[in-house]
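K.L.:
give me the fold of what follows.
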Amino acid sequence: MKFQTILVVDANVMGSLACIRSLGRAGHRIIATSESSRAIGFYSRFTDVSLVQPTYSPASSFVEWLDRLIEQYNIDCIIPTEGLLLAIRPWITIYQRLIPIPQGQEEMYRAFSKFDLFSAFLVPYINNRLNLHIPPTALVTPSATMLDTLKSHEGPYYLKADAIYAKNEPSSLVSKFFTLADIASVVPEHLKQYSRFIVQSHVKGQGVGVFLLRWQGTVLAQFMHLRLHEVPWDGGVSSLRRSWWHEKIYQDAIARVNFLNWNGVSMFEYRWDSSTDDFFSSN
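P.N.:
Alright, predicted model coming up:
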């Protein structure tokens, strides 16, 4: 096995820390970077070099720093985050050889967009199975808001905008509204900030996560959890969970990952109603 020098950016987040630990334990040399000088990944015994990275904006300045870093430390591989991939998007062809994601550019960046994912899942003639177990969803663009599709569904409603479609600073957004009238009133302003976004109505149930490792079209590993506590409490990230299994949810996730043709690690979120055994893909 050839040991490599691996750059792990955004070492302040837990996902990057997990990569540092796993790759470092395997014997690779880890270069960890973060905008924060106190990033948790800097304190791992598996980190060989800790560096404060510049902000992703302006992207041109960040790319200049990245080029110097790659040359100075002879980087073999970059473990990317959404922030990094958005920053280097205009130059992605230069760096793609260092990024361990086998997908093409279109497939890779689609993974960072709720709008693109739900647009694909909602197309009726692509795969009828993918149209099922989807929350009531309106696709909002400058030419069509489609909010009328949510009139028969109760609130609250969630406006979800992707960093990839931000017109200025690349940041994502999730905002909660109690009426469609409230959402309609802010659509023009949000379209000044994002070229497109989705609005979804609330679906009840507990949070479920399906985790898959798929490579060359084959699922090599899988795991599922049921969320017991979330932050915030009415829907968010898991703060307490337990391993769990639901075969129909698993098969739904398999259908979606196969449709997306995603190779690597993926995670699908669901809401499961224990009273009806119904479920909805939420992310």
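K.L.:
CA only for contacts and neighbour counts going forward, please
P.N.:
Will do.
K.L.:
centroid residue for this protein?
P.N.:
F112 (5.0 Å; CA atoms, centre = their mean).
K.L.:
and T141, how many neighbours?
P.N.:
16 (other CA atoms under 10 Å).
K.L.:
meant to ask about V174
P.N.:
11.
K.L.:
shouldn't it be within a strand?
P.N.:
Yes. Counting by DSSP: H, G, I helix; E, B strand; the rest coil, V174 is part of a strand.
K.L.:
what residues are up against it?
P.N.:
Shown in contact with V174 (CA atoms under 8 Å, 6 or more residues apart in numbering): Y158, L159, K160, A161.
K.L.:
want to put them side by side, so please do this one too:
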Amino acid sequence: MPSTTILITDGEQRAALAVVRSLGRAGYRVDVCSTRGRSLAGASRHARCEFAVPDPLHEPSHFAEAVAGHCRDRAVDVLLPIAEPALLALLQARDSLAPVRIPFPSLGRFRAISDKEALTEAAARLGIRVPEQRVLHAPAEAERQMDSFRFPLVLKPARSVGEAGGQRLKVGVRYAMDPGALRRELSQLPAQAFPLLLQQRVVGPGVGIFLLRWQGRRVATFAHRRLREKPPSGGVSVYRESIPADPALVELSEALLAAFDWDGVAMVEYKIEEATGTPYLMEVNGRFWGSLQLAVDAGVDFPRLLVECALGREPRPCSEYRSGVRSRWWWGDFDHLLARMRRSADALALPPGAPGRGRVLRDFLTLWKPGDHSEVFRFADPVPALRESIDWLRRR
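P.N.:
Model (predicted):
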């Protein structure tokens, strides 16, 4: 193990930092690349080196060439892409990276599970509830159906990284509270956003089921619930808590991953409808997720387990962990606070029952309570938090 070298991409991502810390503590040699060269994960004391690479979103082939060159020069054994653009680029170039191990399925399977239209169809066949939805292949299709829509609607591109005319673009989720808002949003969307899912909004807490499957067996299980998000209407979690994994949701999630013949890590995200308690599938991310550090803190070390699988070992299955562990991404939580203080609930498209500004401020000022962990700052590894703080202030 001491001679095993791991390369982590997307060093600017918090998930990359969690992976670097996990594998560094386990005794692996860890290298980090990013588009900037100086990154969050690269600042960790567990990173042996960090270097700059082309942007995988806009220059996928040049990015893959740079990664392949480093793998040859530094005798990399395992390559762990973190973000979706890096995964798309490296899975496309997998043959040129051999014999480096990339513990993810084929490009075809990754594309299939990342396609929300195909995913919701597969889920429905398995009896998994999905929000009521329509699929648009062009903006003009909405006008013909406008009278039948039930607002508010969530506008969700079928793919997070869309492609059109040979160009890739990251496209996010939007909200439309009425027909006028829907027309405005559709007029602003690029071609890469289509096909576009128009989903009925599900109001309720977000729950994630996190799994590692390898060669048809479940190696690790974890679950958390979202407490606060950025943006406040719904996005990445900035404060979240480990919870016992609901056996029924775990079974449904594993069946869904098995339908795509999935090997590797995955996050299966649900919304639990407040009025009925019914879980609705939101999406599946077939990669490491932003709040990965929480799982590690609670006792499920997904990065170490995935690398052991990649190296041909058989790690002991892990499904026991501590509930009530909370993880706070401080700067993300501060962004949540700023958004709530500066903009109205309507402007933010908040769901009914969202806490008022006074409650939001009180919650933020509760800087720590038993069970809380800082996601980025660690006394034993403080430099990433310093680098993140400098970057946040520069953006302001």
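K.L.:
hmm, which of the contacts of V174 of structure 1 are common to structure 2?
P.N.:
Among the contacts of V174 of structure 1, the ones still in contact in structure 2 (both residues aligned by TM-score structural alignment, their matches' CA atoms under 8 Å) are Y158, L159, K160.
K.L.:
closest one of these to D234 of structure 1?
P.N.:
Distance to D234 of structure 1 across these (CA to CA) is lowest for Y158, with 12.5 Å.
K.L.:
aligned partner of the closest one in structure 2?
P.N.:
When structure 2 is aligned by TM-score structural alignment, the residue opposite Y158 of structure 1 is L155.
K.L.:
name the element that match belongs to?
P.N.:
Using DSSP states H and E, L155 of structure 2 sits within strand 153-157.
K.L.:
C-terminal to that strand, what's the next element?
P.N.:
By DSSP H and E, the next helix or strand past strand 153-157 of structure 2 is strand 161-164.
K.L.:
would you confirm that F151 of structure 2 contacts Q200?
P.N.:
Yes. The criterion here is CA atoms under 8 Å, and F151 of structure 2 meets it with Q200 at 7.0 Å.
K.L.:
distance check, V219 of structure 1 against Y250 of structure 1.
P.N.:
Counting by CA to CA, to the nearest Å, the separation of V219 of structure 1 from Y250 of structure 1 is 12 Å.
K.L.:
with A111 of structure 1 instead?
P.N.:
In terms of CA to CA, A111 of structure 1 sits 19 Å off from Y250 of structure 1.
K.L.:
go on, I79 of structure 1?
P.N.:
Taken as CA to CA, the span from I79 of structure 1 to Y250 of structure 1 is 27 Å.
K.L.:
with G155 of structure 1 instead?
P.N.:
27 Å.
K.L.:
again, but for M108 of structure 1
P.N.:
22 Å.
K.L.:
cool, and L228 of structure 1?
P.N.:
Taking CA to CA, one finds L228 of structure 1 at 19 Å from Y250 of structure 1.
K.L.:
looking at the two now, which is surrounded by more residues?
P.N.:
Between L228 of structure 1 and Y250, counted using other CA under 10 Å, the more crowded position is Y250 (18 against 14).
K.L.:
hang on, that one packs against V210?
P.N.:
Yes. With contacts counted by CA under 8 Å, Y250 of structure 1 reaches V210, the gap being 6.9 Å.
K.L.:
the closest residue to L139 of structure 1 other than its chain neighbours: neighbouring residues, count only.
P.N.:
The shortest distance from L139 of structure 1 to any non-neighbouring residue, by CA to CA, 6 or more residues apart in numbering, is to I198 (4.7 Å). Around I198 of structure 1 there are 23 other residues, counting by other CA under 10 Å.
K.L.:
am I right that I198 of structure 1 sits in a strand?
P.N.:
Yes. Counting by three-state DSSP, I198 of structure 1 is found in a strand.
K.L.:
that one -> structure 2?
P.N.:
In structure 2, I198 of structure 1 lands on L197 (TM-score structural alignment).
K.L.:
tell me how far its match lies from A122 of structure 2.
P.N.:
In terms of CA to CA, L197 of structure 2 sits 15 Å off from A122 of structure 2.
K.L.:
gap between the nearest residue to G236 of structure 1 once chain neighbours are set aside and G15 of structure 1?
P.N.:
Spatial nearest neighbour of G236 of structure 1, excluding adjacent residues (CA to CA, 6+ apart): E230 at 5.4 Å. Separation of E230 of structure 1 from G15 of structure 1 (CA to CA): 18 Å.
K.L.:
those two: which has the busier surroundings?
P.N.:
Shown here are E230 of structure 1 and G15; by other CA under 10 Å, E230 has more neighbours (16 against 12).
K.L.:
ok, now which ones touch that one?
P.N.:
Contacts of E230 of structure 1 by CA under 8 Å, 6+ apart are G236, V237, S238, S239, L240.
K.L.:
which one of those is nearest to S36 of structure 1?
P.N.:
Once CA to CA is applied, the member of the contacts of E230 of structure 1 that ends up nearest S36 of structure 1 is V237, at 22.4 Å.
K.L.:
for structure 2, what's the longest strand?
P.N.:
Across structure 2, the strand with the greatest residue count (assigned by DSSP state E) is strand 217-230.
K.L.:
report the buried residues of that strand.
P.N.:
218-230 (16 or more other CA atoms under 10 Å).
K.L.:
go on, stretch 236-246 of structure 1?
P.N.:
S238, R241.
K.L.:
run the chain-centre distance for that stretch.
P.N.:
Counting by CA atoms, centre = their mean, to the nearest Å, stretch 236-246 of structure 1 is centred 18 Å from the centre of its parent chain.
K.L.:
contacting residues around it?
P.N.:
Residues contacting stretch 236-246 of structure 1 (CA under 8 Å, 6+ apart): F223, M224, H225, L226, R227, L228, H229, E230, V231.
K.L.:
can you rerun that using 10 Å?
P.N.:
For stretch 236-246 of structure 1, contacts defined as CA atoms under 10 Å, 6 or more residues apart in numbering pick out 207-210, 223-233, 272, 277.
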